[in-house]
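Chemist: with the sequence up front, the predicted model follows.
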Amino acid sequence: MRSIWKGAITFGLVNVPVKVYSATEDHDVSLHQVHDKDGGRIRYKRVCELDGEVVEYAHIAKAFDDGERTVVLTDADMALLPAERSREIDVVEFVPSDQVDPIMFEKSYYLEPDSKSVKAYALLRRTLEETDRTAIVKFALRQKTRLGALRVRGDVLMLQSLLWDDEVREAKFPSLDEKVTITDKELQMSQALVASFESDFSPEKFTDDYQEQLRDLIEAKLEKGDALDTAETFGDAAEGDGGGEVLDLMEALRRSVEKNREASKDAPSGGKAAKKPAAKKAPAKKKSA
């Protein structure tokens, strides 16, 4: 991994120099737009609406339009903002970890010690662990002032940018005001269904089926050409389960519990289904000359 930013965690007189790394990555197959007639690449040009000229990136600035006037903001203007120049991850408070609502989490970053001594880093990590606290911080990254949560993941300090409070919408649905009567029997059946699905979360058990099938499709097209029968690659579509039969809640719960119990009986020893072989990866792109 390559660090994307360097700074320091600060609280009180404590200063912990760190390097920042993106903690996640996109695994989607990269696609581009082409002309369906001949496969030619579609390119976009940055054209000025006033003079019709193509504008190079070096001459593109940001602007704000209030409907009547436009204010142009250059890179030099943006660099004057104090938050943009700051290289500090400033701790503003330590809160109980369960008070941070997961809906506020945005982007995750790993923090690596960036000094000869890692003692301050280790001390902060240990303190957060033993007090079960999360540090709420403010920092600036990529021309935005951000709110963040600093917490521990394994042996590493992790920084997660948070949405601002006014960026989280409230959920107000009139349908939820309707009074609903739930019987003890319905609740018991629902709990039995949940119990039949209970497990420890292991993210490695799950794969992105869409991306795997997309890679299979690309590989098949390379081997067979464009005249490709989709069913030949992916098999026949799954059959329906009853042609739109409508079940009441209790019957649906009962059938779900029974179906899951039967599946558990038929599963091989060890309780886990056999893992599918890894899908072939799409061939690497050829570099342009």
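Modeler: All right, it came through fine. Numbers count the residues shown, from 1 in each chain.
Chemist: when you work out contacts or count neighbours from here on, use the C-alpha atoms and nothing else.
Modeler: Fine.
Chemist: show me where the protein has its strands.
Modeler: With DSSP state E as the criterion, the chain has strands at 5-11, 14-22, 62-65, 70-73, 88-96, 105-113, 133-140, 145-153, 156-162.
Chemist: of all those strands, which lies closest to Ala237?
Modeler: strand 105-113 (36.2 Å; Cα to Cα).
Chemist: for the closest one, which positions count as buried?
Modeler: Using 16 or more other Cα atoms under 10 Å as the burial criterion, the residues of strand 105-113 that qualify are 105, 108-113.
Chemist: who touches it?
Modeler: Residues external to strand 105-113 that are found in contact with it (Cα atoms under 8 Å, 6 or more residues apart in numbering): 16-24, 121, 156-163.
Chemist: between that strand and strand 145-153, how many degrees?
Modeler: Angle, strand 105-113 to strand 145-153, by axes from the mean of the first three to the mean of the last three Cα atoms, to 10 degrees: 60 degrees.
Chemist: angle of strand 105-113 against strand 156-162?
Modeler: Orientation check (the same axes, to 10 degrees): strand 105-113 against strand 156-162 gives 150 degrees.
Chemist: and strand 105-113 with strand 5-11, angle?
Modeler: Counting by the same axes, to 10 degrees, strand 105-113 lies at 90 degrees to strand 5-11.
Chemist: one more to weigh against that first structure:
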Amino acid sequence: MPRSTWKGAVSFGLVTIPVTLYAATEEKDISFRQVHPADGGRIKYKRVCEVCGQEIPFAEIGKGYETADGRMVILEASDFNELPLPTAKQVEIVQFVDADEIDPAAYDKAYFLKADGPGAKPYVLLREGLARSHKAAVVKVALRSRESLALIRAHGDLLLLQTLLWPDELRDGQFAAPREDVAASPAEVDMASMFIDQLTAPYDPSQFTDSYRDALEQVVAAKLGDTPVPEPTTTSEGTGEVVDLVAALKASVEAAKKRREAAAKAG
């Protein structure tokens, strides 16, 4: 079982559900060390105080908040534990919404909610109510030294809490939109729709793997002498200049058909 992230209660009207929060995701990435290429030695950094010049052990490093005029406020652990913030230990449901009302760009981190002690029955009640109504609960919760907006929704047998970015944390992406005078013809849209139809299938995440991580692990194994050096993969880079979009999309549709037929035979 992973380490818990937060412990408190969810307030569902007059019903209180004691819960513990656990991270629902973990990153599977390859980590690197900063090294000196000449001898493979690791690069180390010292934490030095800019005032006295002393090296400070990590356990003695505190948290300071610098004001706009340059003053520094030193915060103690008790300052964080005793914040005058209702959401520090209590999550109150303030609204129910359709989950598809939320911009997917606002989703941040996912957590499993686990019922504690007498919380199992009201936990199931909230889970079943959300599942039947196809709604999600909007809440505010204080996690990792900050307050977040979040959704609680049914996820199989579990309740899942999904933190959301605040509105002012979402950038306006209008700068990336094509010029208004750029348009696609009906024939081009029809052909694009045919290509989408050819590649439409039920989503099965188990069919996808991290090819970059796999390739990097092959390179590492080869450098250790465990495997032969892998052949580099060559890809054709497009210029972005397509003279006939309909012809290009038609060729894409035919290629997609052949891939699906080959996959069906292999399966």
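Modeler: Right, received. Where do you want to start? Keep in mind that this is a model prediction, so the values were computed, not measured.
Chemist: TM-score for the pair, please.
Modeler: Once superposed, chain against chain, the TM-score is 0.90 (TM-score structural alignment, normalised by the length of structure 2); 265 aligned residues with a Cα RMSD of 2.4 Å.
Chemist: let me have the strands of structure 1 in TSV, extended by distance to Ala171 of structure 1.
Modeler: TSV is the format used below for these (distance: least, Cα to Cα, whole Å):
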stretch	distance to Ala171 of structure 1
strand 5-11	35
strand 14-22	31
strand 62-65	31
strand 70-73	35
strand 88-96	25
strand 105-113	17
strand 133-140	25
strand 145-153	22
strand 156-162	19
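Chemist: give the aligned range of stretch 28-44 of structure 2 in structure 1.
Modeler: Stretch 28-44 of structure 2 lines up with residues 27-43 of structure 1 when matched by TM-score structural alignment.
Chemist: and the matching stretch, what's buried?
Modeler: In stretch 27-43 of structure 1, counting by 16+ other Cα under 10 Å, buried: nothing.
Chemist: repeat that for stretch 208-224 of structure 1.
Modeler: Residues 212, 214-220 are the ones in stretch 208-224 of structure 1 that count as buried (16+ other Cα under 10 Å).
Chemist: in helices only, show me these.
Modeler: Residues of the buried residues of stretch 208-224 of structure 1 located in helices (DSSP state H): 212, 214-220.
Chemist: how about those residues in CSV, adding distance to Ala267 of structure 1?
Modeler: Converted to CSV, those look like this (distance: Cα to Cα, whole Å):
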residue, distance to Ala267 of structure 1
Glu212, 24
Leu214, 28
Arg215, 28
Asp216, 27
Leu217, 30
Ile218, 32
Glu219, 31
Ala220, 31
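Chemist: now, which of these sits nearest Asp184 of structure 1?
Modeler: Nearest to Asp184 of structure 1, judged by Cα to Cα, of those is Glu212 at 43.2 Å.
Chemist: alignment lookup: that closest one to structure 2.
Modeler: Counting by TM-score structural alignment, Glu212 of structure 1 lines up with Asp214 in structure 2.
Chemist: sorry, back to before: start and end of the match of stretch 28-44 of structure 2, how far apart?
Modeler: In stretch 27-43 of structure 1, first residue to last residue: 24 Å (Cα to Cα, to the nearest Å).
Chemist: circling back to that earlier point, list buried residues within the contacts of strand 105-113 of structure 1.
Modeler: Buried, going by 16+ other Cα under 10 Å: 16-22, 121, 157-163, out of those.
Chemist: in those, find the pair that's most separated.
Modeler: Across those, the longest distance by Cα to Cα is 25.6 Å; it joins Tyr121 and Leu163.
Chemist: ok, so of the buried ones among the contacts of strand 105-113 of structure 1, who is nearest His35 of structure 1?
Modeler: Using Cα to Cα, Ser22 comes nearest to His35 of structure 1 of those, at 34.6 Å.
Chemist: which one's the longest helix in structure 2?
Modeler: helix 245-266.
Chemist: list the buried residues for that one?
Modeler: The neighbour-count check on helix 245-266 of structure 2 (16+ other Cα under 10 Å) flags 245-246, 249-250, 252-253, 256 as buried.
Chemist: including distance to His36 of structure 2, could those residues go into CSV?
Modeler: Formatted as CSV, the buried residues of helix 245-266 of structure 2 follow (distance: Cα to Cα, whole Å):
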residue, distance to His36 of structure 2
Leu245, 50
Val246, 53
Leu249, 49
Lys250, 52
Ser252, 47
Val253, 50
Ala256, 47
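Chemist: quickly check these for the two that are furthest apart.
Modeler: Using Cα to Cα, the pair of these lying farthest apart is Leu245 and Ala256, separated by 16.2 Å.
Chemist: average offset of stretch 125-132 of structure 2 relative to structure 1?
Modeler: For stretch 125-132 of structure 2, the mean distance to aligned residues of structure 1 following superposition is 0.5 Å (mean Cα distance after the TM-score superposition for structure 1).
Chemist: where in structure 1 does that stretch fall?
Modeler: Mapping stretch 125-132 of structure 2 onto structure 1 (TM-score structural alignment) gives residues 123-130.
Chemist: cool, and stretch 156-169 of structure 2?
Modeler: So stretch 156-169 of structure 2 is aligned with residues 154-167, judged by TM-score structural alignment.
Chemist: from the chain's centroid, how far away is that stretch?
Modeler: Averaging C-alpha positions (Cα atoms, centre = their mean, to the nearest Å) puts stretch 154-167 of structure 1 13 Å from its chain's average.
Chemist: one more: stretch 205-217 of structure 1?
Modeler: Mean-position distance between stretch 205-217 of structure 1 and its chain equals 17 Å (Cα atoms, centre = their mean).
Chemist: kindly report the same for stretch 12-30 of structure 1.
Modeler: 14 Å.
Chemist: what's the answer for stretch 130-150 of structure 1, then?
Modeler: Counting by Cα atoms, centre = their mean, stretch 130-150 of structure 1 is centred 18 Å from the centre of its parent chain.
Chemist: check stretch 185-205 of structure 1 too.
Modeler: Taking Cα atoms, centre = their mean, one finds the center of stretch 185-205 of structure 1 at 25 Å from the center of the full chain.
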